[in-house]
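Novice: Turn this into a model:
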Amino acid sequence: MRPEKRLRVVIDARPLSHPQAGGYRSYVSALVSGLAALAPSDIEILLYLDRPLETTLPFETRTLSPSRLKTDFYGFAQQVKKDRPDLVHGTVNYLPLGISTRTVLLLYDALLLKRYPWEEKLQRSVRQRLLNGYWAALMRRSARTATRTFTISRGAAQELASVLGGAPERFPIVPIGLTMPLPCPGIVREPNTLLAIAAPDARKNIEALYAALPLLADLSPTLKLVCTSAYTASAAEEAIARRGLKNVQLLRNLDNQALSDAYASAGAFVFPSRLEGFGLPPLEAMQAGTPVVCSHALPMPEVLGDAPLYFSPESPQELAAAVRRLLTEPATLGAQCSERGRRQAALYTLRAMAEKTVALWREVAAA
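Specialist: Predicted coordinates:
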């Protein structure tokens, strides 16, 4: 018998080699790790990067150009013509131009397409407005032309349907698997310590946590802020000084293991975001056994289940009340949240992510 032809899939893996961290990189890293572990024998995978990587990847790679415009307008499509894949998997909310083969496109969220209330006071530079307009136009075009689109949560599907039309069910859901390593043995939890991600983006809503801290002054908690860049650290320092906040520490340059250990050592992890496509940080904290205080914005209750204590993202008072409960009841409420969190986080495996992605590829290829 003649062996069946292997399905050849190109993945837009540029987030792995692009200097900017964020959700796209987390998604691609999880997908590549899950596929490597699954190792489907009937699929050949090629990863397209925008610059060389020092680390070794489990699949064959192609290095394109660090110029996003050059790659988007013709470089990506030229390489696709050379490699002749059966399918291209888009990972950054849009597809580069000129791809003639079948495509599967991840639409991570609707943030580029929808105007949200917290954006009304934002002052964006001309450059940022032009870039956002460019990405939004490509996203709308790609949503129309992709063979199949999908997303990462029902909440994201709901938001996408509200701007792109149709029912949320038109976007199949493939949740992200967790890649964060487990904490090192022997990490000691500091019961009166809060951990949060320092992000100046108004959507991330870190100001709600800053406003809640004075309401907890009698407990004198220590707040540790994870700073993912020099810019976020500088913005956090300015906000802390402006508000006169005490007992705040900035954590800089953490790798994944150090971040996992930071999760495990905190008395509670606080996530005040106004909207997410998925929301990995609270899941990562739950995997480390840390109780979570989280806003009830989309899609957090869907992803996190009954493990966190929820609050309105617009109410620092509710946030402070939830934190107070956890800090004053660590042996009872904290332990319950920790156990529920570990069970919930265990649902988001790399294998499940890879299996659902491969099933989507096979369905599109066979159509």
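Novice: rest of the way, CA atoms for contacts and neighbours
Specialist: Fine.
Novice: Tell me which helix or strand comes right after the longest strand along the chain.
Specialist: Of all the segments assigned as strand in the chain under DSSP state E, the longest by residue count is strand 190-198. Following strand 190-198 in sequence order, the next helix or strand is helix 206-212 (DSSP states H and E).
Novice: Identify each buried residue in the helix or strand hosting Ala239, please.
Specialist: Per DSSP H and E: Ala239 is located in helix 230-243. For helix 230-243, the neighbour count (16 or more other C-alpha atoms under 10 Å) marks 232-233, 236-237, 239-240 as buried.
Novice: likewise stretch 83-98?
Specialist: Those would be 85-97, for stretch 83-98 by 16+ other C-alpha under 10 Å.
Novice: Arg252: which of those is nearest?
Specialist: Of all these, Arg252 sits closest to Val92, with 26.4 Å by C-alpha to C-alpha.
Novice: give the contact list for the closest one.
Specialist: Neighbouring residues of Val92 by C-alpha atoms under 8 Å, 6 or more residues apart in numbering: 12, 15, 24, 106-108.
Novice: Could you report the separation of it from Trp135?
Specialist: In this view, Val92 and Trp135 are 9 Å apart by C-alpha to C-alpha, to the nearest Å.
Novice: likewise Arg351?
Specialist: Taking C-alpha to C-alpha, one finds Arg351 at 31 Å from Trp135.
Novice: again, but for Leu87
Specialist: 22 Å.
Novice: before we move on, what about Leu106?
Specialist: When Leu106 is compared with Trp135 (using C-alpha to C-alpha), they lie 14 Å apart.
Novice: which of those two has more neighbours?
Specialist: Leu106 (26 against 17; other C-alpha atoms under 10 Å).
Novice: hey, where'd the strands end up in the stretch 1-150 of the chain?
Specialist: Ranges of strands in the stretch 1-150 of the chain, per DSSP state E, counting those that start in this stretch, are 7-12, 43-49, 60-63, 87-90, 102-106, 148-150.
Novice: How far off centre is the longest one?
Specialist: In other words, strand 43-49. Distance of strand 43-49 from the chain centroid (C-alpha atoms, centre = their mean, to the nearest Å) equals 22 Å.
Novice: angle of it against strand 7-12?
Specialist: 20 degrees (axes from the mean of the first three to the mean of the last three C-alpha atoms, to 10 degrees).
Novice: So what touches strand 43-49?
Specialist: By C-alpha under 8 Å, 6+ apart, strand 43-49 touches 6-17, 59-64.
Novice: ok, now the fourth one?
Specialist: When contacts are defined by C-alpha under 8 Å, 6+ apart, strand 87-90 is touched by residues 7-12, 101-106, 361, 365.
Novice: can you check the last one too?
Specialist: By C-alpha under 8 Å, 6+ apart, the list of residues contacting strand 148-150 from outside reads 103-107, 143, 170-174, 364.
Novice: To check against the first, give me the structure of this:
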Amino acid sequence: MQRYGGISRYFFELTSRLSSNEVADVSIVSPLYINNYLKSEPPYSFVRGRYVPYDFAGVRHMVGLANRFAAPFAWSNMDADIVHETYFTMLPVGKGGRRVVTVYDMIHELFAPKVKRLRMGITKRAAIDRADHIICISETTRRDLIRLYEIDPARTSVVHLGYSLTSASGGAEVQRTKNRPSLLYVGNRGGYKNFRTLLAAFSKSQLLREFELVAFGGPPFAASEHKEIERLGLTGRVRYKSGSDAALAECYRTAVAFVYPSMYEGFGIPPLEAMSHGCPVVCSNAGAIPEVVSDAGVYFDPENAEELCGTLERVAADDGLQTDLRARGYERTTAFSWARCAEDTARIYRKIV
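Specialist: Got it, this is the predicted structure:
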């Protein structure tokens, strides 16, 4: 259901590696899919389905509707030991001796409007209740799941994610400025992502007046965002950019710092990507972010624009701190990999079969 995205990346990376962990036969079952990670010529042998290359406004709805009818036929000759559901549905899909579901975060429960929260909660509850085991991508998500859904802790395990955006520079020092120095933000910008607090903090700093703020990925700036940028006197200093993984890697390599102001994350892959490219991390102290970043970042309260401003200035002005953060970042990334994610997941599969 995604061209790109964290969940789509997760299942592609996981499935690609399970055969190396004594999982004899693994398949992604999706009669139609738009997931670009699965796109391959010839198709990956573990994918049971057909890639839809067409890109138009209703493609996700079309694929979802088609799969609703086609999925029973796709599963008709399969009787798996384990069905690992990729997301939350009211009714189970496929036949399996055991059932696993991954819970990524509690964002809907904590931040979504009440109507959306109730609708999502019913579906999520159904998927969780029928699962024999629940994988959480961080200890933070696991604690929130147990607290909010009153789940037996024995039914849960933590399996950290990996990251996939590798560095062509291999950890070597690179030139950090092109034209003028930049701070980097990555991903969607709405709601709990807290981009507006970053704009407010950036606008307060005299020291950072020669910097630009690059917002990579997500949709182009909305009219309301352009208006806010103008109101804060940031016109010409905040730039939207999108592109390939290579373009994103270049942004990480050339930025003075990566800024992650989110109010909550169930894990947080962008800080790992930043650290792997030698980009110092400035991040909020919310959700699972400290669990992932540990001592390889400089933290701030995501509700305090003044504190964020001061933290950005401290990192931007201190070359020694930047060097220390790069070294800590390279070290921290060694704790996370998709290979380890697959190994830990396979161990859970063997335990519950």
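Novice: Once they're superposed, tell me the TM-score.
Specialist: Superposed pair, TM-score by TM-score structural alignment, normalised by the length of the second structure: 0.84. Supporting alignment: 332 aligned residues with a C-alpha RMSD of 2.7 Å.
Novice: ok so, going back, redo the buried residues of helix 230-243 of the first structure as CSV? Include distance to Lys204 of the first structure.
Specialist: CSV is the format used below for those (distance: C-alpha to C-alpha, whole Å):
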residue, distance to Lys204 of the first structure
Thr232, 12
Ala233, 15
Ala236, 13
Glu237, 17
Ala239, 14
Ile240, 16
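Novice: If we only consider those residues, which is nearest to Leu298 of the first structure?
Specialist: Nearest to Leu298 of the first structure among the buried residues of helix 230-243 of the first structure, with distances taken as C-alpha to C-alpha, is Thr232, at 23.9 Å.
Novice: residues contacting the closest one?
Specialist: Taking C-alpha under 8 Å, 6+ apart as the test, what Thr232 of the first structure contacts is 198-200.
Novice: can you do 6 Å?
Specialist: If you count contacts by C-alpha atoms under 6 Å, 6 or more residues apart in numbering, Thr232 of the first structure has them with Ala199.
Novice: list the contacts for the alignment partner in the first structure of Thr86 of the second structure?
Specialist: The alignment partner of Thr86 of the second structure in the first structure, by TM-score structural alignment, is Thr91. Thr91 of the first structure makes contact with 12, 106, according to C-alpha under 6 Å, 6+ apart.
Novice: got it, and Leu195 of the first structure?
Specialist: Contact analysis of Leu195 of the first structure by C-alpha under 6 Å, 6+ apart lists 223-225, 266, 269.
Novice: Switch those residues over to CSV; also include distance to His296 of the first structure and secondary structure.
Specialist: Listed next are the contacts of Leu195 of the first structure as CSV, based on distance: C-alpha to C-alpha, whole Å; DSSP: H, G, I helix; E, B strand; the rest coil:
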residue, distance to His296 of the first structure, secondary structure
Leu223, 21, strand
Lys224, 22, strand
Leu225, 21, strand
Ala266, 21, strand
Phe269, 15, strand
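Novice: Would you mind finding the match for Met180 of the first structure in the second structure?
Specialist: Correspondence of Met180 of the first structure to the second structure, assessed by TM-score structural alignment: Leu165.
Novice: Now do that match: how many residues are near it, please.
Specialist: 17.
Novice: now do Ala161 of the first structure
Specialist: Around Ala161 of the first structure there are 16 residues (other C-alpha under 10 Å).
Novice: before we move on, what about Pro113 of the second structure?
Specialist: Pro113 of the second structure: 10 neighbours (other C-alpha under 10 Å).
Novice: and what of Glu22 of the second structure?
Specialist: Around Glu22 of the second structure there are 12 residues (other C-alpha under 10 Å).
Novice: Nearest spatial neighbour of it, chain-adjacent residues omitted?
Specialist: Nearest residue to Glu22 of the second structure, sequence neighbours excluded (C-alpha to C-alpha, 6 or more residues apart in numbering): Ala346, at 7.7 Å.
Novice: What does the one you found correspond to in the first structure?
Specialist: By TM-score structural alignment, Ala346 of the second structure lines up with Val358.
Novice: Doesn't that match belong to a helix?
Specialist: Yes: the assignment for Val358 of the first structure is a helix, going by DSSP: H, G, I helix; E, B strand; the rest coil.
Novice: among the contacts of Val92 of the first structure, which ones are buried?
Specialist: Listed as buried from the contacts of Val92 of the first structure are 12, 15, 24, 106-108; burial here means 16+ other C-alpha under 10 Å.
Novice: With respect to Asp261 of the first structure, which of the residues you listed is nearest?
Specialist: Distance to Asp261 of the first structure, by C-alpha to C-alpha, is smallest for Tyr24 among those, at 23.1 Å.
Novice: what does that closest one align to in the second structure?
Specialist: In the second structure, Tyr24 of the first structure lands on Ile7 (TM-score structural alignment).
Novice: do the same with Ser229 of the first structure
Specialist: So Ser229 of the first structure corresponds to Pro219, using TM-score structural alignment.
Novice: Tell me how many other residues crowd that match.
Specialist: Each residue near Pro219 of the second structure was counted by other C-alpha under 10 Å, and the total is 13.
Novice: Please tell me how far the closest residue to Ala146 of the first structure other than its chain neighbours sits from Lys81 of the first structure.
Specialist: Excluding the flanking residues, the one nearest Ala146 of the first structure by C-alpha to C-alpha, 6+ apart is Thr103, at 5.4 Å. Distance of Thr103 of the first structure to Lys81 of the first structure, given as C-alpha to C-alpha: 14 Å.
Novice: who has more neighbours, these two?
Specialist: Thr103 (24 against 13).
Novice: And that one, what's its match in the second structure?
Specialist: The alignment partner of Thr103 of the first structure in the second structure, by TM-score structural alignment, is Arg99.
Novice: Now do the contacts for its match.
Specialist: 82-84, 131-132.
Novice: All set now, cheers.
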